[in-house]
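Peer 1: got a sequence here, can you build the structure:
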Amino acid sequence: MTPREKRSGAYRDTALRPYVLTKGRARPSRNTIGIDTLLVAADPAPPLPVSAGRQERALLAMCRGLLSLVEAAARLKLPVSVVRVLASDLVDSGHLTARAGSPRAEQPSRELLQEVLNGLRAL
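Peer 2: Below is the predicted model:
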């Protein structure tokens, strides 16, 4: 790759970039972070280490307000799997807090469904 290509950002679409961003990991350190997980910066957030990358700094900055993992990935223009690893690292280091997304709606009981079906048949 030429220096000009590097300056223009042509390297962004290579397979090497996600590998480098996640330090070679394909999976997050915790499996509790899903696409609907809500991320928020810790208050007060400890300072990021000097080794933190641009993406980690951007993720932390955008999580000053509540933000879902998938929305953060869209704003960073990165794959969700990469942002999941980055977010997991920031949660582990105490920079971010992860909250479960909205709970799934409770399924109606079998009895209620049977009553509705009986009512519809009676019409």
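
Peer 1: from here on, just use CA atoms for contacts and neighbour counts.
Peer 2: OK.

Peer 1: show me where the protein has strands.
Peer 2: 38-41, 67-68, 96-99 (DSSP state E).

Peer 1: here is a second sequence; please produce its structure as well for comparison:
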Amino acid sequence: MSPAAGRLDEGAGPLVRPYTMTGGRTRPAVGAGLDMISIVVAARERVDWGELQPEHARILRRCRTPVSVAELSAQLDIPLTVVKVLVGDLVAAGDVAARAPAPAADHPEAHVLQAVLDGIRRL
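Peer 2: Next up is the predicted model:
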């Protein structure tokens, strides 16, 4: 084996093309509402880890605590579009739950919070 071939084999891991991780899919089958700030968390304890693709397993391990799709992409060094497809697979299998963060309009206004705080102080 030539020295050049050895170097190519050592670095083969990062040369995996994103479409091989998703089977050529570019969009999630489920979870079309996923975006980069969607929060993902494991929905159940997985016992049959051997049935998962390595990338699915890596994502599921990171989702033991809530994490955004963008954070998963950065932490696992997988393109965002690929992470969306893989998370969609895990949502479809019931392994993770994903939701968009609450919009700012759903949060109480500052004057309402101040009124509640003032009421508590009077107690």
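
Peer 1: just give the TM-score of the two.
Peer 2: The TM-score (TM-score structural alignment, normalised by the length of structure 1) is 0.72; 102 aligned residues with a C-alpha RMSD of 2.2 Å.

Peer 1: most packed of the strands of structure 1?
Peer 2: Comparing the strands of structure 1 by mean neighbour count (mean count of other C-alpha atoms under 10 Å), strand 38-41 ranks first with a mean of 24.

Peer 1: from the contact counts, what lies against it?
Peer 2: strand 67-68, strand 96-99 (3 or more C-alpha pairs under 8 Å, 6 or more residues apart in numbering; DSSP states H and E).

Peer 1: rebuild these as TSV, extending it with distance to residue 48 of structure 1.
Peer 2: Shown next, in TSV, are those (distance: least, C-alpha to C-alpha, whole Å):
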stretch	distance to residue 48 of structure 1
strand 67-68	19
strand 96-99	11
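
Peer 1: out of these, the one nearest residue 52 of structure 1 is which?
Peer 2: Nearest of those to residue 52 of structure 1, taken as C-alpha to C-alpha: strand 96-99 at 13.8 Å.

Peer 1: ok, and what's touching that closest one?
Peer 2: The contact list for strand 96-99 of structure 1, computed with C-alpha atoms under 8 Å, 6 or more residues apart in numbering, reads 33, 37-42, 45, 60, 63, 87, 90-91.

Peer 1: after superposition, how close is it to structure 2?
Peer 2: Comparison of strand 96-99 of structure 1 with structure 2 after fitting gives an average deviation of 0.9 Å (mean C-alpha distance after the TM-score superposition for structure 1).

Peer 1: which residue numbers in structure 2 go with that strand?
Peer 2: Per TM-score structural alignment, the counterpart of strand 96-99 of structure 1 in structure 2 is residues 96-99.

Peer 1: now residue 74 of structure 1: closest residue in space that isn't a chain neighbour?
Peer 2: residue 80 (8.0 Å; C-alpha to C-alpha, 6 or more residues apart in numbering).

Peer 1: next: residue 95 of structure 2.
Peer 2: residue 43 (5.3 Å).

Peer 1: quick one, what contacts the residue nearest in space to the middle of structure 1?
Peer 2: Nearest to the geometric centre of structure 1 sits residue 69, at 2.4 Å (C-alpha atoms, centre = their mean). Residues near residue 69 of structure 1 by C-alpha under 8 Å, 6+ apart: 34, 35, 36, 37, 38, 39, 80, 83, 84, 87.

Peer 1: tell me the contacts of the closest residue to the third one other than its chain neighbours?
Peer 2: Yep, that's residue 36 of structure 1 we're talking about. Excluding the flanking residues, the one nearest residue 36 of structure 1 by C-alpha to C-alpha, 6+ apart is residue 101, at 5.1 Å. Counting by C-alpha under 8 Å, 6+ apart, residue 101 of structure 1 touches 36, 37, 38, 68.
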